[in-house]
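>>> Dropping a prediction and its sequence here:
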Amino acid sequence: MTLRFSEICIDAHDIHALSSWWSTVLGWPAEPTDDGDIVLRAPTGADWLFLAVPDGKVVKNRIHFDFTPDDQQAEVERVLALGARRVDIGQGEQSWVVLADPEGNEFCILARG
């Protein structure tokens, strides 16, 4: 039996706002699904599917995204300007920067190389 990774499902209180935010950050198109969800079409084929949930995020993520940009500082500044915020999850002094999206989901922007 073979499994193929097809999508990442992201719970969101406001799927339209959060998917729009990530669409802007990543430059991926967002489109509604027949089920009323929102999907971001990733160029790699592993789409991001935003699913509506009634509650907000309350604890640290058990899984998160790492991104490696060409210019870490420029990318951190760009994403912060779009509405991300810096978060401290106990990482201490590291080469990566931990941020959170508008609904509080943590992600990291790594140093290149």
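Noted; the coordinates are in hand. From a predicted model like this one, the values you see are computed outputs, not experimental measurements. Numbers count the residues shown, from 1 in each chain.

>>> going forward, measure contacts and count neighbours with C-alpha atoms only.
Noted.

>>> where along this structure do the helices fall?
All helices of the chain, identified by DSSP state H, fall at 15-26, 72-81.

>>> and the angle for the shortest one with helix 15-26?
With axes from the mean of the first three to the mean of the last three Cα atoms, to 10 degrees as the criterion, the two stretches helix 72-81 and helix 15-26 enclose an angle of 160 degrees.

>>> Show me how far helix 72-81 is from its chain's centre.
Offset of helix 72-81 from its chain centre (Cα atoms, centre = their mean, to the nearest Å): 14 Å.

>>> second one coming, line it up with the first:
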Amino acid sequence: MSLEWEQTVVSSRDPASLGRWWQEALGWVVVNDDPAEFEIRPAPDRLPGLLFLPVPESKTAKNRLHLDFRPDDRDSEVARLLGLGAARVDVGQGEPSWVVLVDPEGNEFCVLSSWPAG
């Protein structure tokens, strides 16, 4: 038996708007622009993707699952994401080597420390 990770589903009040935000944040491509099933991927034929589906309610609690990203330059990437509309959030992380941000609908994600120079 084998499994392939196809996508992560993100519940959203406005799937197309949030999907386009993540498309810009990640530099991915839109593979389905249907407002009820908006999907982005790293490339049209590359998995996994992010699928944004509509829900009537706003997010009300901490995510049970979140994405972590490892940039070349953490501080520059955090500044870029903040410029796109992300916001810093404190989930009790203290002063670690990663930064916790939220997307425009409040979904947490982490920007980890940069890879060591090597």
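Alright, I've got the coordinates. Fair warning: this is a prediction, and the values are worked out from it, not measured in the lab.

>>> For the two chains, what TM-score is obtained?
TM-score of the superposed chains, computed with TM-score structural alignment, normalised by the length of the first structure, equals 0.93; 113 aligned residues with a Cα RMSD of 1.5 Å.

>>> one step back: out of the helices of the first structure, deepest packed?
helix 15-26 (a mean of 18; mean count of other Cα atoms under 10 Å).

>>> hang on, the earlier thing: dump the helices of the first structure to JSON lines, plus distance to residue 95 of the first structure.
Formatted as JSON lines, the helices of the first structure follow (distance: least, Cα to Cα, whole Å):
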{"stretch": "helix 15-26", "distance to residue 95 of the first structure": "21"}
{"stretch": "helix 72-81", "distance to residue 95 of the first structure": "10"}
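
>>> which one of those lies closest to residue 63 of the first structure?
helix 15-26 (16.7 Å; Cα to Cα).

>>> After superposing, tell me the mean distance of the closest one to the second structure.
After superposition onto the second structure, helix 15-26 of the first structure sits on average 0.5 Å from its aligned residues (mean Cα distance after the TM-score superposition for the first structure).

>>> can you list the residues that contact that helix?
With Cα atoms under 8 Å, 6 or more residues apart in numbering as the test, helix 15-26 of the first structure has contacts from 12, 28-30, 37-40, 50-52, 79, 82, 101-103.

>>> Got a quick PyMOL command for the buried subset of those residues?
Buried subset of these, written as a PyMOL selection, criterion 16 or more other Cα atoms under 10 Å:
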select buried, resi 12+28+30+38+39+40+50+51+52+79+101+102+103
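
>>> follow-up on the earlier one: show me the one of the helices of the first structure that comes nearest residue 57 of the first structure.
If you check each of the helices of the first structure against residue 57 of the first structure by Cα to Cα, helix 15-26 wins as the nearest, at 12.7 Å.

>>> Give the aligned range of that closest one in the second structure.
Against the second structure, the aligned range for helix 15-26 of the first structure is residues 15-26 (TM-score structural alignment).

>>> before we move on, what about stretch 46-54 of the first structure?
Stretch 46-54 of the first structure covers residues 48-56 of the second structure once aligned (TM-score structural alignment).
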